[in-house]
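Visitor: What follows is a predicted protein model with its sequence.
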Amino acid sequence: MLRNELEQQLNQLLKPEQIKDFCPNGLQIQGSNDIHKVITGVTASKALIDQAIAHNADALVVHHGFFWKNESYVIRGMKHDRIKALLENNINLFAYHLPLDIHPELGNNAQLAKLLGIETTGPLELGNPLSVAVQGQFAGEVSGEVLSARISETLNRQCLHIPPPSNKTIRTVAWCTGGGQGYIELAAEQGIDAFITGEASEQTTHVAHEMDIHFFAAGHHATERYGAKALAAHLAEHTDLSVEFIDINNPV
């Protein structure tokens, strides 16, 4: 497959033009024009790039790429080493941030819901079909303790659970993978029982306590590894490319 053909397929699938993001989505670093082997992963770290090199990959497709808003334009140090390794080995770097969060089937939010047994009912930001936070419900009520154990076991990562004073049972839930803790207030204002994300902030505890909502933080990486994994499976099924998802463990 040619590079521009893969880029067109990824853009048609993930539709980056539909959402304003904090970084460029699509091809970020140009490499080989002919693509046979593709590696997907969460973050374009040096460790993942080294794995792409070891697997003789022609393209690397990630959720967290380069060139973030307010990031220095200077290419030196860590950024230099990453980009140099890609260029020297003629590896294309494709990155899709929010588009890979919100995709209704392959996205991080959709994949997390599938893993945890949540039925998605709509966007958390009402009236915004491209909301990066979504809401849904469980088939039956669960306790906070049971849900915390389910998240920890499913994601193989100890989940942080901040219960509200009422410690109410949970039927409705909202979630945003990664660093979505700022959406907890919107979830609480809508009377949702629990909010799940990857990270926590100092004020999150107070919001959970004062607005009577369960809060669960299961790790930025742990909640966002499944979009890249699903994307690899999709590419393997719908193209003649050799595609592999590689998970570089990250405890955060």
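Guide: Right, received. Where do you want to start?
Visitor: can we go C-alpha only for contacts and neighbour counts from here?
Guide: Noted.
Visitor: Tell me which residue is most central in this structure.
Guide: Centroid-nearest residue in the chain: E224, 3.3 Å away (criterion: CA atoms, centre = their mean).
Visitor: Is that one within a helix or a strand, and which one?
Guide: Using DSSP states H and E, E224 sits in helix 220-238.
Visitor: what's the following helix or strand after that helix?
Guide: Using DSSP H and E, the helix or strand that follows helix 220-238 towards the C-terminus is strand 242-245.
Visitor: Who are the packing partners of that next one?
Guide: Under the contact criterion of 3 or more CA pairs under 8 Å, 6 or more residues apart in numbering; DSSP states H and E, strand 242-245 touches strand 37-43, helix 220-238.
Visitor: could you redo those as TSV and give each row distance to R76?
Guide: Converted to TSV, these look like this (distance: least, CA to CA, whole Å):
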stretch	distance to R76
strand 37-43	18
helix 220-238	25
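Visitor: try this one side by side with the last:
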Amino acid sequence: MKRTDLMAFLNDTLAPNQIRDFCPNGLQVEGAEHINRIVTGVTASQALVDKAIELGADALVVHHGYFWKGESEVITGMKQRRIKALLDNNINLIAYHLPLDVHPQLGNNAQLAKLLGIELQGGMEANPVSVPVWGRLAEPVSGEAFAQRIERVLGRKPLSSLVRSERIETIGLCTGGGQGYIDLAAQQGLDAYLTGEASEQTIHSSREQGIDFFAAGHHATERYGAKALGEHISQHFDVDVTFIDIDNPV
């Protein structure tokens, strides 16, 4: 397939122009014009780039790419080595950050909610495109039971602050580094809030506002959008797509 066809398909699917972000979404590093093999993953780390080279990929599609706002503009050190490896091997780097978080079917939030049995009801923000979302469990569970479910599904024990814990039914959700939305979840009267990371003040917010909190890992909560997007691509194009999970304990 042509790179232009892939980009048109991805931009139409993820609509990056509908949300403001901290990085460029779409094609970040230009490689081969014709694409036969795609590798997908969470972060365009050197390990994932090396795996894409090993597999002979023509494109690497990720959630966390490069060129973040506020970082140094110079291409040296780690950034230089990553980009040089992509250019030397003619690999396209394609990244979608918030657009891949918020997509209602393929997004990180939607995929994680599906895995954990949360039926999404809508966004937590008043914006047309809300980054944090909320939903309901089909059957209420205790905080301890929900923590055990997270551990079973994601393969890692979450950091938990269980302050009400007897009955959880409504849950706010934002994969990755979304701990700052816990206050919004509490204001909206949700029983619990789930994200990837925690800050020192997050636990105080949980305790003082009476909302259960779960931090299940930035990487662990965001494995599933890139994987789903790759499967979506393979359903529409005759191209080989492989999801690679580079382990990250954070």
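Guide: Perfect, I can see it now. Since this is a predicted model, take the numbers as computed values, not measurements.
Visitor: Superposing both, give me the TM-score.
Guide: Taking TM-score structural alignment, normalised by the length of structure 2 as the basis, the two superposed chains have a TM-score of 0.99; 250 aligned residues with a CA RMSD of 0.7 Å.
Visitor: Now do the helix holding E224 of structure 1: which range of structure 2 does it align onto?
Guide: Aligned by TM-score structural alignment, helix 220-238 of structure 1 corresponds to residues 218-236 of structure 2.
Visitor: ditto for stretch 181-197 of structure 1
Guide: Against structure 2, stretch 181-197 of structure 1 falls on residues 179-195 (TM-score structural alignment).
Visitor: How far off centre is that stretch?
Guide: Computed by CA atoms, centre = their mean, to the nearest Å, the separation of stretch 179-195 of structure 2 from the middle of its chain amounts to 18 Å.
Visitor: what do you get for stretch 90-105 of structure 1?
Guide: For stretch 90-105 of structure 1, the distance from its own C-alpha centre to the chain's C-alpha centre is 9 Å (CA atoms, centre = their mean).
Visitor: got the contact list for that stretch?
Guide: Residues from elsewhere that reach stretch 90-105 of structure 1, judged by CA atoms under 8 Å, 6 or more residues apart in numbering: 7, 14-16, 19, 21, 23-32, 57-66, 86, 106-111, 130-132, 177, 224, 227-228.
Visitor: So which of those are in strands?
Guide: Among those, DSSP state E puts G26, L27, Q28, I29, A59, L60, V61, V62, H63, H64 in strands.
Visitor: from memory the first one sits against Q9, does it?
Guide: No - applying CA atoms under 8 Å as the test, G26 of structure 1 and Q9 come out as separate, 10.5 Å apart.
Visitor: Neighbour count: these two, which is higher?
Guide: Shown here are G26 of structure 1 and Q9; by other CA atoms under 10 Å, G26 has more neighbours (23 against 14).
Visitor: Quick one: map the more buried one onto structure 2.
Guide: With TM-score structural alignment as the criterion, G26 of structure 1 matches G26.
Visitor: what sits against its match?
Guide: G26 of structure 2 makes contacts with M7, L10, N11, P16, I94, A95, Y96, as judged by CA under 8 Å, 6+ apart.
Visitor: now do I211 of structure 2
Guide: I211 of structure 2 touches L162, V163, R164, A186, L190, D191, A192, Y193, S205, counting by CA under 8 Å, 6+ apart.
Visitor: The same query, at a cut-off of 10 Å, please.
Guide: I211 of structure 2 makes contact with 161-165, 168, 171, 182-183, 185-187, 189-193, 203, 205, according to CA atoms under 10 Å, 6 or more residues apart in numbering.
Visitor: so the corresponding residue of structure 2 for Q9 of structure 1 is in which element?
Guide: The equivalent of Q9 of structure 1 in structure 2 is F9 (alignment by TM-score structural alignment). F9 of structure 2 is located in helix 3-14, with elements delineated by DSSP H and E.
Visitor: got the angle for that helix vs helix 223-236?
Guide: Angle between the axes of helix 3-14 of structure 2 and helix 223-236 is 120 degrees (criterion: axes from the mean of the first three to the mean of the last three CA atoms, to 10 degrees).
Visitor: now helix 3-14 of structure 2, how far from the chain's geometric center?
Guide: Per CA atoms, centre = their mean, the centroid offset for helix 3-14 of structure 2 relative to its chain is 19 Å.
Visitor: What of stretch 159-174 of structure 1?
Guide: Here stretch 159-174 of structure 1 is found 22 Å from its chain centre; the criterion is CA atoms, centre = their mean.
Visitor: Now it: buried residues?
Guide: For stretch 159-174 of structure 1, a neighbour-count test (16 or more other CA atoms under 10 Å) marks 159-164, 167-174 as buried.
Visitor: As a markdown table, those with secondary structure would be great.
Guide: Below are those laid out as a markdown table (DSSP: H, G, I helix; E, B strand; the rest coil):
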| residue | secondary structure |
| --- | --- |
| C159 | coil |
| L160 | strand |
| H161 | strand |
| I162 | strand |
| P163 | coil |
| P164 | coil |
| N167 | coil |
| K168 | coil |
| T169 | coil |
| I170 | strand |
| R171 | strand |
| T172 | strand |
| V173 | strand |
| A174 | strand |
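Visitor: Going by distance to M1 of structure 1, which of these wins?
Guide: Taking CA to CA as the measure, M1 of structure 1 sits nearest to A174 out of those, at 39.2 Å.
Visitor: Who are the contact partners of that closest one?
Guide: By CA under 10 Å, 6+ apart, the contact list for A174 of structure 1 reads 113, 118, 120-124, 133-137, 183-184, 186-188, 190, 192-197, 215.
Visitor: do the same with G65 of structure 2
Guide: Contact partners of G65 of structure 2, counting by CA under 10 Å, 6+ apart, are 23-29, 42-45, 93-97.
Visitor: out of everything not next to it in sequence, what's closest to the most far-flung residue of structure 2 relative to its centre?
Guide: Here structure 2 reaches farthest from its C-alpha mean at E166, the gap being 29.3 Å by CA atoms, centre = their mean. Among residues not flanking E166 of structure 2 along the chain, S142 sits closest, at 4.7 Å (CA to CA, 6 or more residues apart in numbering).
Visitor: Quick check: the aligned residue for that neighbour in structure 1?
Guide: Looks like S142 of structure 2 aligns to S143 there (TM-score structural alignment).
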